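**Student:** missing the sequence, but the structure's below:
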């Protein structure tokens, strides 16, 4: 059964999903600390066409890539991702030529190995698993709901999930680029593809704008649609 055919979670189900949010956030914060990523600004790059790249970047910016956005980063002369959010179904050809310094990988459930990597962050494992349920817990824990019923999907996109993740682990400054609510296709593949999660992303990002001033965007269209403020250097330009 596809996600489109599933009913949205109700409030009690969402509360059950997010009940371990604090402990989950602490475990991932510890893993990120081992990678030197928690005290730095994050530049979260999605794969929407024509991303707006800030100039200059804040000092010590960590480059965070949603799925295959590393290809778009290369097109714009940006460094490899310090953290890349990938799926279990990611194929080698999807990430061919990309340098993956650390990977947050979405999966159905934890294996014994992924539990060890998660629970013993001092191992400084290059890869950390995030289950589907844990991804949902990060969204609910920071934004209050999965926004099911806003549109045809039962949750926002993985780009929004990564913003919620960054908020949950205490990243001090979060800059969002390459996320769009009005353009199809991808920066590295201009083939027309209908973008999903639009209603859910719009609703979720409006809550981000209301609650989390540390989140800004370089995308004027995204700012207008959601209320997330433009990065100061972009607004001044």
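**Tutor:** Noted; the coordinates are in hand. Since the structure is predicted, the reported quantities are computational estimates derived from the model, not experimental observations.

**Student:** Every contact and neighbour count from this point should use C-alpha atoms.
**Tutor:** Fine.

**Student:** Surely residue 221 is in a helix?
**Tutor:** Yes: secondary structure assignment places residue 221 in a helix (DSSP: H, G, I helix; E, B strand; the rest coil).

**Student:** let's bring in a second model and compare:
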């Protein structure tokens, strides 16, 4: 359990690592028209607006040969192999790690990265990054897709049913906790994603402080819980 906890890295730690590695902040010193393909992809895959969250999912007892191409167990009625050498292939502790990518689509830099890929003739690369179908002016859009599914996870976007009255998907800010007004899925296979549309204003008041705010995205799935924090400056919130 301790090892699994260490392997489940929080978004806050990942953000610190990202800022350390990419200290040059090319998006601050170069206009989008000068971004390379790799730089545009970095915005969409590993930046202050895009986080990768590793979470520990429940272990699955499965014969190593019974996993399908998607990592799901064909037969969960696990039995140890009769062949003694193959028994040693079965791990004593089956750590089951899923990696989710969460992106704040409403950041100007994110929209610019998708546009830059299109301008460079990299439409296929842009589509593979699961762009949102739309960006309404009155919504904050968050995209979540799966970089590495958990073994035996089934639908990685299935919501937890027993959430004790809490909203299974929510955005926590200094102004309160808010549920998405709309949810939309897109893509298939590796670029399948779910897009959450949160209100910019609720009850006549902005859900985020326009001077800068921290927003925590929470997704309580059927098998895993994903939590991710975004530090948003006033330029991002425009």
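**Tutor:** Sure, I can see it. Everything numeric here is computed off the predicted structure, so don't read it as measured data.

**Student:** Please report the TM-score between the two superposed chains.
**Tutor:** Superposed pair, TM-score by TM-score structural alignment, normalised by the length of structure 1: 0.23. Supporting alignment: 110 aligned residues with a CA RMSD of 6.8 Å.

**Student:** List the buried residues for the one helix or strand residue 220 of structure 2 maps to?
**Tutor:** Under the criterion of DSSP states H and E, residue 220 of structure 2 resides in strand 212-220. Neighbour counts over strand 212-220 of structure 2 (16 or more other CA atoms under 10 Å) mark 213, 215, 216, 217, 218, 219, 220 as buried.

**Student:** got these as TSV, with distance to residue 39 of structure 2 columns?
**Tutor:** Below are those laid out as TSV (distance: CA to CA, whole Å):
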residue	distance to residue 39 of structure 2
213	26
215	25
216	26
217	25
218	28
219	28
220	32
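
**Student:** Give me the buried positions along the helix or strand hosting residue 235 of structure 1.
**Tutor:** Element membership for residue 235 of structure 1 (DSSP H and E) is helix 232-236. Buried residues in helix 232-236 of structure 1, defined by neighbour count with 16+ other CA under 10 Å: residue 234.

**Student:** I'd like to know which elements it is packed against.
**Tutor:** If you count contacts as 3 or more CA pairs under 8 Å, 6 or more residues apart in numbering; DSSP states H and E, helix 232-236 of structure 1 packs onto no helix or strand.

**Student:** Give the next helix or strand downstream of the strand holding residue 220 of structure 2.
**Tutor:** strand 225-233.

**Student:** who does that following strand touch, helix- and strand-wise?
**Tutor:** Using 3+ CA pairs under 8 Å, 6+ apart, strand 225-233 of structure 2 sits against helix 11-21, strand 50-57, strand 96-104, strand 212-220.

**Student:** Now tabulate these in a markdown table and tack on distance to residue 40 of structure 2.
**Tutor:** Below are these laid out as a markdown table (distance: least, CA to CA, whole Å):
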| stretch | distance to residue 40 of structure 2 |
| --- | --- |
| helix 11-21 | 15 |
| strand 50-57 | 12 |
| strand 96-104 | 14 |
| strand 212-220 | 23 |
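
**Student:** Looking at those, which is nearest to residue 172 of structure 2?
**Tutor:** Closest to residue 172 of structure 2 of these is strand 212-220 (CA to CA; 5.0 Å).

**Student:** Packing partners of that closest one?
**Tutor:** strand 169-173, strand 225-233.

**Student:** tell me the angle of it relative to strand 169-173?
**Tutor:** For strand 212-220 of structure 2 against strand 169-173, the angle by axes from the mean of the first three to the mean of the last three CA atoms, to 10 degrees is 160 degrees.
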